[in-house]
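# compute the structure for the input listed below.
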Amino acid sequence: MSDDTERAPKRGSRGHREYRPRLRGAEREKLRRQLAQEYNGGSIRELAARHNLSFGLTRLLLIEEDVELRSRGNRKAEQS
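Below is the predicted model of the structure:
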């Protein structure tokens, strides 16, 4: 095998990903407050998608803001 041939990506490799910088300080606080306000009208998954965040980070930010998380389940069924 010569040095100029490209190597295939490793099995299971997802390729190059760009990661967002860590949220710190005032920017993190601002996002926590915004997520807490928006959580009343939506789900964690909806918030995560809207703000381009992972589910886990969105949930963590809500917990840091002392938001009482709803239990799992179908909210629409509860409203009927």
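
# contacts, neighbours, all on C-alpha from now
Will do.

# please, where are all the strands along the chain?
Ranges of strands in the chain, per DSSP state E: none exist.

# which helix in this structure runs the most residues?
Secondary structure of the chain read by DSSP state H shows that its longest helix is helix 25-39.

# this one as well, want them side by side:
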Amino acid sequence: MTTTRGSAPRVGGATYRPRLTGKERRTTARDLARDYERGATIRGLVAEYRMSYGTVRLLLLEEGVQLRGRGGRVTRD
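The predicted structure is shown next:
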């Protein structure tokens, strides 16, 4: 296992963050919810916060955020 300055340990090329608990978890969830409600996508938040898609989605749901639909092309009748 190797580490780089200012980052979490790297194992096999993947970066792992320590588990979020307590106040840090609530603060991160609030920040994610704020950014998502301002228009950020889950994938954009994944890149910005360096977390997995599943973790970002779970934290948004814990904050009571109503997730947007997948988007894409809308057809008209």
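
# quick check: TM-score for this pair?
Overlay of the two chains. TM-score (TM-score structural alignment, normalised by the length of structure 2): 0.72; 63 aligned residues with a C-alpha RMSD of 1.9 Å.

# list the helices and strands the longest helix of structure 1 packs on?
helix 44-51, helix 55-64 (3 or more C-alpha pairs under 8 Å, 6 or more residues apart in numbering; DSSP states H and E).

# enumerate the positions of it that are buried.
31-33, 35-36, 39 (16 or more other C-alpha atoms under 10 Å).

# where in structure 2 does it fall?
Using TM-score structural alignment, helix 25-39 of structure 1 lines up with residues 22-36 of structure 2.

# mind checking how far the matching stretch is from the chain centre?
9 Å (C-alpha atoms, centre = their mean, to the nearest Å).

# what's the mean gap between that stretch and the aligned bit of structure 1?
Comparison of stretch 22-36 of structure 2 with structure 1 after fitting gives an average deviation of 0.2 Å (mean C-alpha distance after the TM-score superposition for structure 1).
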